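S.K.: heads up, no residue letters with this:
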């Protein structure tokens, strides 16, 4: 099998590429990336060490894709990942990356009638609806109550039945628009497609920033003892997310591409789930334990646009279909990030300690 991964030099893309090559040494794996995101060039040595082909190209430019060799599966891990994109800047780059880029990838997959795995986002769900979910406040976190009025929400999290009507951010809108087009390619062109709506993905190798990759950001700020902020919802750090390790995501994609008929045309919520959820306050405790350091955290009570009190992925549909569920706990993810920073401190400090 020949697997093409767009965004293949990024955190998720490179991890999936290397995982495939380690499990299936006889497979050909090609990573395509424009190397725009800071730190992505650091993965090129790792890709080369695993005999993974790298193509420096941009999915926004169809001509960049013309020379790609035939492949059996395209995993689209390329995107402008910031939920703040387009908020105080031009929409052009966001739409070119996350919508037109997806179309170019779909056309490329159609050319070879290849399997198409799309990494979408939980941010396709409307913010106002998510914020209207009934919560309770515990000593260290907010939690969802069992009795709800909206469909698709329970203590386990948000399922695929949650309503999609409403505003969700420019970022989320581009990903949802891509999902709609993917469904058309499946229906009209018989392209075997799968949509995975991913929540937070975190782990060693991620170049975390304020707007994306908060797990690495939190560990790094503790490691270098740089100030952090609990922002919004009273400034107590009780907002909650579930976290997925990229190895668990790889295990799912591995199942999907080798049993594509089971999953084709479907959309799945993918994440760490309730058992792998954590609040910022709880994450602070883990970071202090893992790094052996504490840092100053200011409390800012006012909410920011696009913030969410709680988001947890209900992955029941995919678990029922194939038995997949996350295996790597948040505590292990934090420890792996700490170890990675310790081993690569000199290289990472200019990127993460800013």
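M.R.: Arrived safely, thanks for sending. The shown structure was predicted, so the numbers you read here are calculated from the model rather than taken from an experiment. Numbers count the residues shown, from 1 in each chain.

S.K.: make it CA atoms for all contacts and neighbour counts henceforth
M.R.: Will do.

S.K.: what comes up buried for stretch 292-301?
M.R.: By neighbour count with 16 or more other Cα atoms under 10 Å, stretch 292-301 contains the buried residues 294-295, 297, 299-300.

S.K.: contacts only, for residue 335.
M.R.: By Cα atoms under 8 Å, 6 or more residues apart in numbering, the contact set of residue 335 is residue 290.

S.K.: so it, which of the three states?
M.R.: Classification of residue 335 by DSSP: H, G, I helix; E, B strand; the rest coil places it in helix.

S.K.: that one and residue 289: what is the separation?
M.R.: Applying Cα to Cα, to the nearest Å, the value for residue 335 to residue 289 is 9 Å.

S.K.: try residue 185
M.R.: Applying Cα to Cα, the value for residue 185 to residue 289 is 48 Å.

S.K.: which one's more surrounded, those two?
M.R.: Remark: of residue 185 and residue 289, residue 185 carries more neighbours, 21 against 14, as counted by other Cα atoms under 10 Å.

S.K.: what's the helix or strand harbouring that one packed up against?
M.R.: Here residue 185 sits within helix 170-189, counting by DSSP states H and E. Other elements packing on helix 170-189 under the criterion 3 or more Cα pairs under 8 Å, 6 or more residues apart in numbering; DSSP states H and E are helix 92-95, helix 101-112, strand 115-121, strand 193-198.

S.K.: alright, now check it against this:
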């Protein structure tokens, strides 16, 4: 099999590429990336060492696709992933990458009759609707109730039938617009596709920032003994997310690559679920235990733009269709990332500290 992974030097793309090459040494894998995100350059040596063909290119450029060979499958893992991107009034890079770039990827896949796996986001679900959900305030976290004002949500989390009316951030909008176009290519061009609405993905080699990659950011701040803040929702750190280890996402993508007919045309939520979720307060406790370090954490009561109180993925549909479910919990994730920081401290300190 020949596979193109866009965003191939990013955290998700490089991790998937290296895992695939490890599992299937005979596969030829191309990793396409424009290296815009700081830290992605560290992955070039890792890709080369794994036997993956790195291609310096940009999905915004149709000409860069013309130079690529034919492949059997495209994994679209490229994106400007920040929820705050474009909110400063200049959304051009965001839209050109996350929407028009996806169209270039689709046309390339169509040209070669390649199957198409799209990594979308839970951010397609509207912010205001999520913020009006019924919840309970437990001792260390916010918890979703079963009794809800809208369909597609329960104590298990948010499902694919959750209403899509409303604003969701420019990032979420570009990903949802891409989803709609992918469905058209599937229906009218016969392109085999699957869309994965991923929750928070994390793991080693993620270059965490405050607006994207919060799990690595939180652990790294403990590791390097710096300071953090609980921002919004009273400053209590009870806001809650589920976390998906990149190794768990890889198992799903691997299955889809080899069984795409069984999920062709589907949209699937894929996240850590309730069993792999934590509030910032709970994450802090685990970070203290794993790293052995306690750091100062400020309290900021005011909410940030585009933030949400809690998001948990309901994986019911994807589990029923594929048998997949996450295996790695929060403590395993924190331990794994801390070990990675230990092993690569010299290279990572200038980026993450």
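M.R.: Yep, that arrived. None of the values given here were measured: they were computed from a predicted structure.

S.K.: just the TM-score for the two chains, thanks.
M.R.: After superposition, the two chains reach a TM-score of 0.99 (TM-score structural alignment, normalised by the length of structure 2), with 353 aligned residues with a Cα RMSD of 0.7 Å.

S.K.: quick check: closest non-adjacent residue to the spatially most central residue of structure 1.
M.R.: The residue lying closest to the centre of structure 1 (Cα atoms, centre = their mean) is residue 201, at 4.6 Å. What sits nearest to residue 201 of structure 1 in space, not counting adjacent residues and going by Cα to Cα, 6 or more residues apart in numbering, is residue 244, at 4.7 Å.

S.K.: quick one: the one you found and residue 140 of structure 1, what's the gap?
M.R.: Counting by Cα to Cα, the gap from residue 244 of structure 1 to residue 140 of structure 1 is 21 Å.

S.K.: equivalent analysis for residue 219 of structure 1, please.
M.R.: Distance from residue 219 of structure 1 to residue 140 of structure 1, by Cα to Cα: 18 Å.

S.K.: neighbour-wise, which of those two wins?
M.R.: Taking neighbours as other Cα under 10 Å, residue 219 of structure 1 and residue 140 compare with residue 219 leading, 26 against 16.

S.K.: contacts only, for that one.
M.R.: Residues in contact with residue 219 of structure 1 (Cα under 8 Å, 6+ apart) are 287, 291, 334, 337-338.

S.K.: can you check residue 151 of structure 2 too?
M.R.: Shown in contact with residue 151 of structure 2 (Cα under 8 Å, 6+ apart): 161-163.

S.K.: mind giving me the PyMOL select for the residues you listed, buried ones only?
M.R.: Buried residues within the contacts of residue 151 of structure 2, by 16+ other Cα under 10 Å, are selected in PyMOL with:
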select buried, resi 163
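
S.K.: so which of the contacts of residue 151 of structure 2 hold up in structure 1?
M.R.: Here is what carries over to structure 1 from these, by both residues aligned by TM-score structural alignment, their matches' Cα atoms under 8 Å: 161-163.

S.K.: take those residues and keep only those in helices.
M.R.: If you go by DSSP state H, those have nothing in helices.

S.K.: could I get those as CSV with distance to residue 238 of structure 2?
M.R.: As requested, those are exported to CSV (distance: Cα to Cα, whole Å):
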residue, distance to residue 238 of structure 2
161, 26
162, 23
163, 25
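
S.K.: coming back round to it: nearest to residue 282 of structure 1, out of the helices and strands packed on helix 170-189 of structure 1?
M.R.: Closest to residue 282 of structure 1 of those is strand 193-198 (Cα to Cα; 21.7 Å).

S.K.: secondary structure class for residue 229 of structure 2?
M.R.: Going by three-state DSSP: residue 229 of structure 2 is strand.

S.K.: the residue nearest to it when sequence neighbours are not counted: what secondary structure?
M.R.: Computed as Cα to Cα, 6+ apart, the closest residue to residue 229 of structure 2 that is not its neighbour in sequence is residue 298, at 4.4 Å. At residue 298 of structure 2 the chain is in strand, as set by three-state DSSP.

S.K.: now residue 37 of structure 2
M.R.: coil.

S.K.: excluding sequence neighbours, find me the nearest residue to it.
M.R.: Spatial nearest neighbour of residue 37 of structure 2, excluding adjacent residues (Cα to Cα, 6+ apart): residue 10 at 7.6 Å.

S.K.: wait, the one you found touches residue 38, no?
M.R.: No: checked against Cα atoms under 8 Å, the pair residue 10 of structure 2 and residue 38 is beyond contact range at 9.4 Å.

S.K.: who has more neighbours out of the two?
M.R.: The residue with more neighbours, out of residue 10 of structure 2 and residue 38, is residue 10; 30 against 10, by other Cα under 10 Å.

S.K.: contacts only, for the more buried one.
M.R.: 33, 35, 37, 40, 43, 78, 206.

S.K.: neighbours of the fourth one, how many?
M.R.: Just to be clear, that refers to residue 40 of structure 2. Burial measure for residue 40 of structure 2: 20 neighbouring residues, criterion other Cα under 10 Å.

S.K.: also the second one?
M.R.: For residue 35 of structure 2, the neighbour count with other Cα under 10 Å is 19.

S.K.: these two touch, right, residue 293 of structure 1 and residue 222?
M.R.: Yes: using Cα under 8 Å, residue 293 of structure 1 is in contact with residue 222, at 6.1 Å.
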